[in-house]
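>>> A structural model of the following input is requested.
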Amino acid sequence: MAAELTTHVLDTSREGPAEGVTVTLQRLDSDGDAETLADGTTNDDGRLDEPLLTPDEMEAGTYQLQFDVGDYYRRSETGSTFLETVPVRFVIEEPDEHYHVPLLLSPGGYTTYRGS
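Below you'll find the model as predicted:
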């Protein structure tokens, strides 16, 4: 598998993909300042149409994905207003490897992991 950064969002309360979630990728410098590198919106499969980082863009460093879930939930049947933005901060140590960072979402919480 190519060295890329990808993500997807699953809504565990609906047992399926979360469509229409805006995802922003930022790189953090040593002072914690963030530079936005990419963004996109999840499709009907809960995935972005393109990788957040391509093989040529992969670099070691600290990154943050921001999942803007507030609008998603306000449009949903639950109408939950608890979560607005879910930040996931992680480190890419081996830029020649594939990094997949999924978000498992529910109205009252979330979890993430390094996927394959």
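>>> Please count neighbours and contacts with C-alpha atoms only from this point.
OK.
>>> For the chain, which segments are assigned as helices?
With DSSP state H as the criterion, the chain has helices at 70-75.
>>> now the strands: where do they sit in it?
In the chain, the strands defined using DSSP state E lie at 5-6, 9-11, 16-17, 22-28, 34-41, 61-68, 85-92, 99-100, 103-106, 109-112.
>>> Which one, of those strands, ends up nearest to D49?
strand 34-41 (8.0 Å; Cα to Cα).
>>> residues contacting the closest residue to Y99 other than its chain neighbours?
Take Y99 and drop its neighbours on the chain: the residue closest to it by Cα to Cα, 6 or more residues apart in numbering is L5, 4.8 Å away. Counting by Cα atoms under 8 Å, 6 or more residues apart in numbering, L5 touches P51, L52, L53, T54, M58, H98, Y99, H100, V101.
>>> Quick check: closest non-adjacent residue to the fourth one.
I take that to be T54. Distances taken as Cα to Cα, 6+ apart place E4 nearest to T54, at 4.9 Å, with adjacent residues excluded.
>>> For that neighbour, grab the count of nearby residues.
By other Cα atoms under 10 Å, 20 other residues sit near E4.
>>> ok, it to T81 distance?
33 Å (Cα to Cα, to the nearest Å).
>>> Surely R74 and S80 touch.
Yes. Counting by Cα atoms under 8 Å, R74 touches S80, with 6.1 Å between them.
>>> one more to line up against the first:
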Amino acid sequence: MSGRLTTHVLDLVRGIPASGVFLQLRRLENGESQLLREAATNSDGRLDAPLLEDADMKPGEYELLFHAGDYFRKMDAAISEASSPREQESAGFLDLIPIRFHIGTGGGHYHVPLLLAPGGYSTYRGS
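Predicted structure coming up:
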């Protein structure tokens, strides 16, 4: 099966790519979870190589686990005393963000972007 799996993380509050977001890719099968890859986003919010490609693109259920809490703790070290209590509280709201998805038998490019903010996130199947 040919194709590739990629991701991209954007920090919606700062309006920049989210650099240094640690993530894990797991394959889910028969109630088990197999760790396939760990990586961190580069300065463009992307990975230097696809998470999966070509022969590694097997049909099945997968999970991307984004360590958003660690990212925000690093970024929020820069939050000043002038920040409101609500801003400071929402900075610690998200921790781990799991995105589960299915890769079919047809191959192709699977792109799973994460649009990230301290109080919420969004994702979709990109191109």
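>>> For the contacts of L5 of the first structure, give me a markdown table that also has distance to Y110 of the first structure and neighbour count.
Below are the contacts of L5 of the first structure laid out as a markdown table (distance: Cα to Cα, whole Å; neighbours: other Cα atoms under 10 Å):
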| residue | distance to Y110 of the first structure | neighbour count |
| --- | --- | --- |
| P51 | 22 | 16 |
| L52 | 21 | 22 |
| L53 | 23 | 18 |
| T54 | 26 | 14 |
| M58 | 26 | 19 |
| H98 | 23 | 21 |
| Y99 | 19 | 21 |
| H100 | 16 | 18 |
| V101 | 13 | 19 |
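>>> And those residues, which is closest to S13 of the first structure?
For the contacts of L5 of the first structure, the minimum distance to S13 of the first structure (Cα to Cα) is 19.3 Å, reached by V101.
>>> Show me what the closest one lines up with in the second structure.
Alignment note (TM-score structural alignment): V101 of the first structure maps to V112 of the second structure.
>>> thinking again about what came up before, just so I know, which of the strands of the first structure lies nearest R47 of the first structure?
Comparing those against R47 of the first structure with Cα to Cα, the closest turns out to be strand 9-11 (6.6 Å).
>>> mean offset of that closest one relative to the second structure (after superposition)
For strand 9-11 of the first structure, the mean deviation from the second structure after alignment is 0.4 Å (mean Cα distance after the TM-score superposition for the first structure).
>>> So what touches that strand?
Residues contacting strand 9-11 of the first structure (Cα under 8 Å, 6+ apart): 16-19, 21, 42, 46-47, 102-106.
>>> Could you do stretch 26-45 of the first structure as well?
Residues contacting stretch 26-45 of the first structure (Cα under 8 Å, 6+ apart): 8-9, 17-25, 47-49, 52-53, 61-65.
>>> and those residues, which are buried?
Burial by neighbour count, judged by 16 or more other Cα atoms under 10 Å, picks out 8-9, 17-25, 47-48, 52-53, 62-65 from these.
>>> ok, now which ones touch the residue in the second structure that Y72 of the first structure lines up against?
The alignment partner of Y72 of the first structure in the second structure, by TM-score structural alignment, is Y71. Y71 of the second structure sits next to G20, V21, F22 when contact means Cα under 8 Å, 6+ apart.
>>> which residue ends up closest to the midpoint of the second structure in space?
In the second structure, the centroid-proximal residue (Cα atoms, centre = their mean) is F66; its distance is 4.2 Å.
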